[in-house]
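> pasting the structure only:
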């Protein structure tokens, strides 16, 4: 609470001081006022301060001032946003809801729209921000207008349109910085005729990796530089006042270089490895597996204390490519009603390869093979996935100047993931072949491999609408709805380490996944709003959101059956209650947004151990609600030449009851009678009855009892645990002052601070396994000199050079960007 009070006091003090300074120094001046901020998420341009939406809006100019150049940076300029970036996979969460599972089966709960089109859900999100008009970050479920995959919120990115009737204008910007960072971007408007214009924009950047990686004591050669190239062509035709036809095509080649990471235990001074336990029926198991890991007195030989320093011995690569085309057609009827069509088609490809154990000398997380008792040294990952998306949306939008306004819409989407042949998704633990080295004990381990090929087609349809009516005394009521349906099916071939071998070809016989499933949802938003006057607005609403269900791949040969096999998982839903206040103060110099919310999060999709095979994962819905509530506050102020922005968010979350096995904890194997991990039922917990039956088949009535206490320590009830990727406190503040230095020139220093509280990477909340992601306190600063059409900016990010953990996945800790500084030149023409 002291931290919260300190941050609130600091923000209030800054605003009060700013107000006093403005009053003293600008009494006789026409002080600058805040500009009106608009949002377009509800399919029309609306004043943010008079809509029942919690949102942060960042203009194109503010992106540069606030050092926002990619999606990761949004979490440092707006409250309640958490982004965990582990390569091409990005977990984007708003108010603790979004994506907490690291797999393609679980869809994202925060969807990104670009120029009115929903984009790839969770991948290719590192598309750079250039030639941007505005970014709107909407908090809370957006089930009415956005639909599926917006349980946490939505991001609307709008790029600059051509200017019909304008001139040849635009900008060029170039930068150089540390880590060999060199970049350039620009855009130009091309007036072709009085009714037709084009705009061309481009972006390029090249940067060295941040990591200090070695391989057997030498510099590691498996990393390459980041190289991003992107471009956009926009065409706008307005033949008359009624028609507007806008076409945009974006292309991108996003080579992320080697986005690598080391194991979490590199950050532990002391560490004792986790091992699978090979035992016979007479063994006595002592101690709890949760006493191992970083809770140890044994010195760690691989300690670096730095998430950017580690070893590796397999290549790291990451390449995304995409093309996206949008066609937006508006026709305005005589009474002002707009009929709109938005059509899009996009193709993307992502390729990712990494050293999944993050070492060159064998993982300290040792996995014992029951036959050879040898430790497997490497875990390798490779995937290549293609995705194509077609969308079509139709809107009918009433005029905005009526007592009753409304929107009707229909939406359709076809989406296909394709894992090309042959076997383009592979997880492997090789048995000592070069360059992977020999196992630590010199005994070749049995190779284990998971491979997949095939496709996953999906389709979605929806109809939606909203009506808003002005009542009396400044009151208005609105109701919106959306009916959605989604279908998905698998056409996948899968081989696993235990797949049977074809005696004729000596190759594994694939397991087949040919299942399908459907999801349906009716979402709504009902709000009552009060416009007290033109400067003060109060709202309250209840809204819902929905994320579709999906399919699990087969776990055993028996699970290939579409009726009795591994079951699909269902949709998850959010019910949100929110009340807020928006106000403009001090004659338009101070703007504030404050809100509080309460969410019930039902059927949360989580990866758990399969009940009979806890070391193998499948997706399941929790049976009890997760409760989440919190508040947010945002302030913007401008007093003469002084500008301030600040945000604060607090969140509490509590997971509903369910049981699951932590896959990182040792499982029990019996070398006499075969391998049998202890089953863990999601509803009832440890399934000792299964063990009893297993041993009973061998005539050993009480053999299972020796594993009783171990089952209690590996099968966990997660009731009351906080939601993953949901820090309790987020805050940010930025201050700048413009000094007029004569001759029309200006010097503007800006400093900003952002705080993201500690969070948990998994629902198990186990510090010994690296689950706790620590505090992120980042300071950025810049100094800009404006001279006519030129602006020269010296900038620095993460000035304290904090080497923090930006994401956790598969026992690896990904480090966030270290301190960077450089210089940027902008010319506007």
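That came through, no problem. This is a predicted model, so every value here is computed, not measured.
> When you work out contacts or count neighbours from here on, use the C-alpha atoms and nothing else.
Will do.
> can you pull the contacts of residue 302?
With contacts defined as CA atoms under 8 Å, 6 or more residues apart in numbering, residue 302 is in contact with 265, 266.
> can you rerun that using 7 Å?
Contact partners of residue 302, counting by CA atoms under 7 Å, 6 or more residues apart in numbering, are residue 266.
> hold the first one in mind and look at this next one:
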């Protein structure tokens, strides 16, 4: 292996060995109450007494009749989680992939994929109650977080927009009435990265509190490029968040939050997974020979260069949120949440992934969204009610420039502008009643009225085989979502429940498709989900153990999909899809200083009816293949993790902490063509942490290792256009070992 990364990796194997010996999914520590944002507070591993707001009401995990996973901010910090996709390793049936700055989220095998740049996710993402319509905004969410709630299954009635596969809710740490702060810094020794972050929180006056959070750093590049002698896909990042909490009187508060984030990736993380034997493939081999040859299978090495310069992905986000809570008397509470978000993104990708300048893609995006929600909550006897109204508006301008440099027939840029406006309004109602001691029913309903209008273009000047087009279109949809649950708490430490829920996501338009002028297929229909779930939740006396079990079956009609056909991504609807499976989560604390546990998920997610892309290496006279019975993309059959954690006193004020995890992901397909080159084999990763804490003085030193076995995996796979038989993948990060120190005050 060559390059600076390789020398550093060799030096760090010795440091990684003790972490490997301890590894046995991280114990996701949880806050004992929703209001506790002090990272100095005592933390416990996964426990059913943690308070969540997944049902719009504060409930413990033991009481909420849903399949919910919660990760505290303290646990995120201890395991060095700064990227959103690192969440998935300890949460059953959650798949998060990052591809060129965008995130693709699948839950229980269901999601929208990343092929259409205008796709909204089927798993809704919320930060402090504000829905984020573009996945790029996920890059700045993991700073000074109180907790993350992952709610599996359709949540359309409660959460609203685009949650037909599930919802992820990030709750950031709020201003406090007492003065507190924290600073931390870390050095990542394998890829030469660093990070620094901190916060200050406390009162300004008797009625006004503030919190300032800052995060910055550099994630070192982990893909050594032999052509440029650089480490590609490094990221410089910065996040700043300021909050003011105004409490003029008891029962009234207003919180203003302003947040800015920036991510700047330099170089791409593309690698080949088979190059093929075409004439162009042989040309790439010849051009790569002076650099030691082209790596034809995924590794942390690439050989790529382009006259358009080094690839990059830059994203800037600006968000403003205003949340108010007012006690109207008589047990009635008024909550309002207003949000503004602006995203600016530019991405350049060397698609051919070679020293030649054959295909380059420049993607430009500007998106602005505004949302407002108001809801009333209260009780009438044993009946609890929530009624609300949600408004959402978004405007996007996306331009894709594809630079072709093959033959004269395949030369010149394809310029594809896409403009869309989306507006929706949705009233909702939720009710909860205890019929008998321990026996409770829940119900909710939401009506959504959504309008979208778009202009899709491909300007003249590209390859002759791509017909220019200019299409204007409008959609108007009215959708209903509802849910019902019945739960029985047979003891103070046990509950069973059964639920039925529906969810929907509106239709939309195809963005930046070079083939649209030939196919004329420029829009797709709404998708709808219907899901049954049953579960049991148990907790031992004094929290000795926790056990959660859920079984589910979800049917999707018109699942929105995007599959690569060899030239471009084709967007449409899969007529019928079924996802069913089992999720088990548990942990045991036999003694005060030791805990261990894990989770396992089995998933059977298949197409029931879908005329999709032509299957790899099969004749396709009709231009499509019947994919009924085939597994969905990003839906591994098995996924499990196991962890062990030790928190033991050393002497005086010193405590020793160690935790390790083993995370397994089964065979995962990334394209419906069933091409073996787009199927990622099953793999296992190992993470670990060793630290010493001084509680009296508030400091902590630790070594954190992620992917300690340096396993190669990827987050997307596609055929390289016009390079017959070649497949490219986006490679996930390599091993990291971080030395970090923190101080609370």
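Cool, the structure landed. Everything quoted here is computed from the prediction, not taken from an experiment.
> Can you check which strand is longest in structure 1?
Secondary structure of structure 1 per DSSP state E: the longest strand is strand 448-470.
> Check the mean deviation of it from structure 2.
Following the fit onto structure 2, the mean deviation recorded for strand 448-470 of structure 1 is 1.6 Å by mean CA distance after the TM-score superposition for structure 1.
> Next SSE downstream of that strand?
Sequence-wise, the next helix or strand downstream of strand 448-470 of structure 1 (DSSP states H and E) is strand 475-489.
> so where is that following strand in structure 2?
Aligned using TM-score structural alignment, strand 475-489 of structure 1 spans residues 439-453 in structure 2.
> Give me the residues contacting that stretch.
By CA under 7 Å, 6+ apart, stretch 439-453 of structure 2 touches 157-158, 420-434, 473-489.
> Go again with 8 Å.
156-158, 160, 420-435, 472-489, 506, 508.
> so how many other residues sit close to residue 408 of structure 2?
Residues contacting residue 408 of structure 2 under the criterion other CA atoms under 10 Å number 10.
> same check, this time on residue 633 of structure 2
Applying other CA under 10 Å, we find 24 residues neighbouring residue 633 of structure 2.
> roughly how far out does the match of strand 475-489 of structure 1 sit from the chain middle?
Distance of stretch 439-453 of structure 2 from its chain centroid, counting by CA atoms, centre = their mean, to the nearest Å, is 24 Å.
> how far apart are that stretch and its match in structure 1?
Following superposition, stretch 439-453 of structure 2 is found to deviate from structure 1 by 1.1 Å on average (mean CA distance after the TM-score superposition for structure 1).
> residue in structure 2 matching residue 694 of structure 1?
The alignment leaves residue 694 of structure 1 without a partner in structure 2, by TM-score structural alignment.
> Residue 694 of structure 1 in helix, strand or coil?
The three-state label given to residue 694 of structure 1 by DSSP: H, G, I helix; E, B strand; the rest coil is helix.
> Distance-wise, check it relative to residue 670 of structure 1.
11 Å (CA to CA, to the nearest Å).
> again with residue 725 of structure 1
In terms of CA to CA, residue 725 of structure 1 sits 37 Å off from residue 670 of structure 1.
> okay, these two: which has more neighbours?
residue 725 (30 against 17).
> So what does residue 382 of structure 2 match up with in structure 1?
The alignment partner of residue 382 of structure 2 in structure 1, by TM-score structural alignment, is residue 403.
> how about its match, what does it touch?
Residues in contact with residue 403 of structure 1 (CA under 8 Å, 6+ apart) are 469, 470.
> I'd like to know how far it sits from residue 537 of structure 1.
Noted for residue 403 of structure 1: a distance of 18 Å to residue 537 of structure 1, by CA to CA.
> How many residues are close by residue 395 of structure 2?
Quick note: residue 395 of structure 2 (other CA under 10 Å) scores 18 neighbours.
> What sits closest to the residue nearest the centre of structure 1 if chain neighbours are left out?
Closest to where the C-alpha atoms of structure 1 average out (CA atoms, centre = their mean) is residue 92, at 1.9 Å. Nearest non-adjacent residue to residue 92 of structure 1, counting by CA to CA, 6 or more residues apart in numbering: residue 83, 4.7 Å away.
> Which helix or which strand is home to that neighbour?
When elements are assigned from DSSP H and E, residue 83 of structure 1 belongs to strand 81-85.
> chain center to that strand: distance?
5 Å.
> Tell me the helices and strands packed up against that strand.
The contact analysis (3 or more CA pairs under 8 Å, 6 or more residues apart in numbering; DSSP states H and E) places strand 81-85 of structure 1 against strand 90-94, strand 805-809.
> Now the element after the first one, going C-ward?
Going down the chain from strand 90-94 of structure 1, the next helix or strand is strand 110-114, by DSSP H and E.
> go on, the last one?
Helices and strands here follow DSSP H and E; after strand 805-809 of structure 1, the next one along the chain is strand 812-815.
> now that next one: which residue numbers in structure 2?
Aligned using TM-score structural alignment, strand 812-815 of structure 1 spans residues 728-731 in structure 2.
> Please point out which parts of that stretch sit buried.
For stretch 728-731 of structure 2, a neighbour-count test (16 or more other CA atoms under 10 Å) marks 728, 729, 730, 731 as buried.
> pretty sure residue 374 of structure 2 contacts residue 425?
No. Here residue 374 of structure 2 lies out of contact with residue 425, judged by CA atoms under 8 Å, at a distance of 11.7 Å.
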